[in-house]
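take a look and give me a structure for this.
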Amino acid sequence: MRWSQTLIPTMKEVPSDAEVPSHQLMLRAGLIRQLMAGAYTYLPLGYRSIRKAADIIRQEMDKAGAVELFMPALQPIDLFERTGRKEAFGNVLINFPIRRREHELHMALGPTHEEVVTDLMSKLINSYRQLPITVYQIQTKFRNEERPRFGVLRTSEFLMKDAYSFGTSVEQLDESYQKMYDAYCRIYARCGLEYIPVEAESGPIGGDASHEFMIPAENGEDSIVRCESCGYAANLERADTGRKQPELAGKSSTTEVATVETPGMGSIEAVAEFLKIETSQMIKTLIFLADEKPVGVLLRGDHEANEGKIRRALNVTELEMADEETIKNVTGAPVGFAGPTSLKCAFIVDHDVAAIVDGVTGANEVDKHLTGVNPGRDFEVQETFDLRDAENGDPCPRCEGTLSFVHGIEVGHVFKLGTKYSSALEAEYLDEKEKRHPLIMGCYGIGVNRIIAGLAETCHDENGLIWPMTVAPYEVELIPLNVKDDDVMKHANSIYEGLLAAGVDVLMDDREARPGFKFKDADLVGIPLRVVVGGKGLKDGIAEVKWRKGGDAERIPLADVTNHVAELVREEKNRM
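Below is the predicted model:
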């Protein structure tokens, strides 16, 4: 492609409304333009990269045995009502009524396709002999993002590869899951991404395995907890700590429990400041509804509850914070004054609480707290659990190392669905004994746009983008220094035609512009290999070949340039 015949509207200045590098660079390099908040047009360079990423995804999905189909974005709302996700999605689900003749139909724009694919399989799968099967598509999804930002990292319309596996057993699900996990690793490696597979919280319907694939990035919105010693990684919702059940340190304390007046002080911080103690000396008592039954959760005052861990410790399906009336019923006081010493419900205790000596906690009376409270002496502790969010410096659950945090951008998620959707939508199969069972499902998603944005966020320098060869809009940029010079253009055109014939994606900057202007644009758009024809090199019968990622330029005889560059491209693509 010749630059003059395509559309590459580069920008010299950083757009004032672009917050992160990926947004700034994708605008400046002419990859995207915004239509409205949360909706972007992909210009030729951006769309070429999107298509190349999608091609890699297709190749690896096919290699893993998945079969491609294409489902409607427009979906009937009753599917979401049958699975309960109309309410679960809330305002995120874009849905609306339409009229067809005398009828009114209620539709939704698909935020994902679990309902549609399960409904499809309920009509097509009858026997265990048809299973297992994994299907996938690359399709536009729609979600009413409340705060679209960071360019194409958070939008209301985005391109996603979603795959769904169906089987007869947990063993078939495990096998499908592993195939998708391995395929994802190959996809991200081929796209040139640094990625971290992290254990993720599946929720009550997710089975026993769920992984997110994260790109480490300073501006990533997700927190990744990891151990550099052994490679353990998990998102904050799922991250375990290696803390063990400690001895009850306060059992031998001689300090007596005392009641102190704390008027209007219902927060940990307010009480700690009033009593001149650290928040770590406080015992925080939270009241949850676990499968609709009240239960207390005891944490150190400076720690945050992790609902996934609490749900697993209690072995319940539903967990939510209790309402004010429930809290008053089990504590005898309003919110902010709960404590374990006279609680009218069961409670569980985090590991760190057991180590507190002479702690402070709510008195289960309005405007009152207790001091000198010791676990094991003043309230019973038979077992402790990991119930809080992981923190920097916590012990690793897998080795002797410690945990640390890094920010990340999520680009994919694989998880086990079980039978939630198949049961709701009556997607069943007949076994060998002609008995009906719900299909066992897995779900596997990749944000195609996020692959490109993630690369832009992490693969750049002060001058612009630095594309990996496999997803670069073009593999080679050819720059004739003076397009008015017939000799320059004769050699440039010969190299251009030769590279095209060799199957190389080449962009020739045939604009009438100064060399410095062209070089700045070349750095900005970030094509991996640059070939420069003209100037002193032409007099010496050579062209300069240089990698965008750095290093010295090679001086290659003009007659050898085509073969040399084509071989460099092949080697780089094979390396990935």
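
could you use CA atoms for every contact and neighbour count after this?
Fine.

look up the closest residue to E104, ignoring the ones flanking it.
I98 (5.6 Å; Cα to Cα, 6 or more residues apart in numbering).

measure that neighbour to R143 for me?
I98 is 19 Å from R143, where distance means Cα to Cα, to the nearest Å.

swap in L500?
Note on L500: its distance to R143, by Cα to Cα, is 40 Å.

cool, and I125?
30 Å.

name the residue in these two with the higher neighbour count.
Using other Cα atoms under 10 Å, the more surrounded residue of I125 and R143 is R143, with 21 against 18.

which ones are touching that one?
Listed by Cα atoms under 8 Å, 6 or more residues apart in numbering, the contact set of R143 reads 92-94, 109-111, 155-157.

same thing but 10 Å
Contacts of R143 were listed using Cα atoms under 10 Å, 6 or more residues apart in numbering, and they are 38, 89, 91-95, 109-112, 154-158.

looking at those, which are in helices?
If you go by DSSP state H, the contacts of R143 have F89 in helices.

which two from the contacts of R143 end up farthest apart in space?
Maximum pairwise distance in the contacts of R143, criterion Cα to Cα, is 19.6 Å, between N95 and R154.

all helices of the stretch 1-150 of the chain, in order?
21-28, 44-63, 77-83, 85-89, 114-124 (DSSP state H, counting those that start in this stretch).

second input sequence below; structure requested for side-by-side comparison:
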Amino acid sequence: MRLSRSFLPTLKETPAEAQIASHRLMLRAGLVRQTASGIYAWLPAGLRVLRNIERIVREEQNRIGAQEVLMPTLQSADLWKRSGRYDAYGPEMLRIRDRHERDLLYGPTNEEMITDLFGQSVKSYRELPQMLYHVQWKFRDEVRPRFGVMRGREFLMKDAYSFDADYEGAVNSYRRMMLAYLRTFQRLGVRAVPMVADTGPIGGDLSHEFLILAPTGESGVFYDAALEEQDWLAQPVDTQSTESLKGFFDNVTSWYAATDEKHDASAWEDVPQERRREGRGIEVGHIFYFGTKYTQAMDISVTGQDGAQVYPEMGSYGIGVSRLTGAIIEASHDENGIIWPAEVAPFRAVIINLKPGDALCDALCDALYEVAPDDLLYDDRSDRAGAKFADADLMGHPLQLIVGPKGAVSGVVEVKCRATGARYEMTPDEAIALITRG
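Next up, the predicted model:
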């Protein structure tokens, strides 16, 4: 994309309404614009980031055998009345009545709808387990939306739902999803710590929140550094083996991790001093086992192995896709702007032409750009160099490929790494190889 022809409206000044770093930088870098309270339009660069996060989330869901569906944003109120949640949910739910006086709602979540869809098709334990997910917009009418996409009213979410014939199967699905989440966050370039969360009246310990570590996080976090040292992508876990999944899960949950609300000082003392870490975290995911809560309330059963009807055991698993955009920025920025992890950045690199109109500079920039014109941003504007560097840092491109008259004459490209600030001189072929590797 050539910057001179693009819709990337950066701002020099910080908007007055932006209270936290991610909100300020998303507005200044031209990623989003507010259209109503707590509702945002995603501009081209922001949408590219959102799509990259979606892609990684999908790939890791598919990797554990989850199947993607797409459920509508509008749901029939009758489904929620069957589960008993329609009146209990509260004013966060946006209730709608169509021209035929039928009650609808803009879905804040999808347990009822997925349970109904499941019940229409699955009739026997032989068809279990099933794990279904989708990536869809949700709406919750927050009393006080704030902090940009971190706490908006409309948000993009990945929600998944598992159906199993018995408790053991449900636990396996839960453990499988925990592995998928840890892999997902590692690929997104952020540190996410799983914390035991409340399970409500169901009880047990099968509920975990995932908190990205960031200085501006809403919760205090205490955790064992051993959690940081794991390479979840390389973990040799057989996701079809109960024993392998149990070993993985027991290993993860053996390390201390807690928020300040649930901090156990005596247990903290058992963590070796050199491995104790403290910080703050932003919740970006939640996995939850709730048994037969919805299948029983909605009378959705299957034929069991003994011929009797049984209610499938369920779990739900959410990731805030749009919230992750803000959380990643909170965890990865400096005074100059965003520092995108490579896999989620809107562009692989920005090419900065320091002298547009110079034949050698233009030729070298064009040669670099033609390698991957859909994945590179080419700053071909006639602006002064300082403005180009400032925008490049603000937008957070992982690499800056800088081409000036002296370098063009000698066949050299200067490469700056945004994360470290390190600069290198490369030949055009070396720079092209770097772009190709992504």
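
and the TM-score between these chains?
The TM-score (TM-score structural alignment, normalised by the length of the second structure) is 0.89; 409 aligned residues with a Cα RMSD of 1.9 Å.

please identify the most buried of the helices of the stretch 1-150 of the first structure.
Scoring the helices of the stretch 1-150 of the first structure by mean neighbour count under mean count of other Cα atoms under 10 Å gives helix 21-28 as the most buried, with a mean of 24.

give me the angle between it and helix 44-63.
With axes from the mean of the first three to the mean of the last three Cα atoms, to 10 degrees defining the directions, helix 21-28 of the first structure sits at 120 degrees from helix 44-63.

give me the distance between helix 21-28 of the first structure and the centre of its chain.
With Cα atoms, centre = their mean, to the nearest Å as the basis, helix 21-28 of the first structure stands 20 Å off its chain's centre.

what about that helix, how far off from the second structure?
When the second structure is superposed, helix 21-28 of the first structure averages 0.4 Å from its matched positions, counting by mean Cα distance after the TM-score superposition for the first structure.

next: stretch 440-449 of the first structure.
Stretch 440-449 of the first structure sits 0.4 Å off on average (mean Cα distance after the TM-score superposition for the first structure).

whereabouts in the second structure does that stretch align?
Mapping stretch 440-449 of the first structure onto the second structure (TM-score structural alignment) gives residues 313-322.

buried ones in the matching stretch?
For stretch 313-322 of the second structure, a neighbour-count test (16 or more other Cα atoms under 10 Å) marks 313-322 as buried.

picking up where we left off before, so for L289 of the first structure, which of the helices of the stretch 1-150 of the first structure sits nearest?
So among the helices of the stretch 1-150 of the first structure, helix 85-89 is nearest, using Cα to Cα, at 18.1 Å.

so which elements touch that closest one?
helix 77-83 (3 or more Cα pairs under 10 Å, 6 or more residues apart in numbering; DSSP states H and E).

post-alignment, the helix it packs on versus the second structure, mean distance?
Per aligned residue, helix 77-83 of the first structure averages 1.9 Å (mean Cα distance after the TM-score superposition for the first structure).

circling back to that earlier point, can I get the helices of the stretch 1-150 of the first structure in JSON lines including distance to G454 of the first structure?
Formatted as JSON lines, the helices of the stretch 1-150 of the first structure follow (distance: least, Cα to Cα, whole Å):
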{"stretch": "helix 21-28", "distance to G454 of the first structure": "7"}
{"stretch": "helix 44-63", "distance to G454 of the first structure": "12"}
{"stretch": "helix 77-83", "distance to G454 of the first structure": "31"}
{"stretch": "helix 85-89", "distance to G454 of the first structure": "26"}
{"stretch": "helix 114-124", "distance to G454 of the first structure": "26"}
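
for those helices, which one sits closest to A183 of the first structure?
helix 44-63 (5.8 Å).

how much does the closest one stray from the second structure?
Following the fit onto the second structure, the mean deviation recorded for helix 44-63 of the first structure is 0.5 Å by mean Cα distance after the TM-score superposition for the first structure.

in stretch 177-190 of the first structure, which residues are buried?
By 16+ other Cα under 10 Å, the buried positions in stretch 177-190 of the first structure come out as 177, 179-181, 183-185, 187-188, 190.

residues in the second structure aligned with it?
Mapped onto the second structure using TM-score structural alignment, stretch 177-190 of the first structure covers residues 174-187.

once aligned to the first structure, how far is the matching stretch on average?
Stretch 174-187 of the second structure sits 0.4 Å off on average (mean Cα distance after the TM-score superposition for the first structure).

am I right that P341 of the second structure sits in a helix?
No. Membership of P341 of the second structure in a helix is not supported by DSSP: H, G, I helix; E, B strand; the rest coil, which gives coil.

so what's it up against?
Applying Cα under 10 Å, 6+ apart, one finds that P341 of the second structure lies in contact with 187-190, 328-329, 332, 396-398, 418-419.
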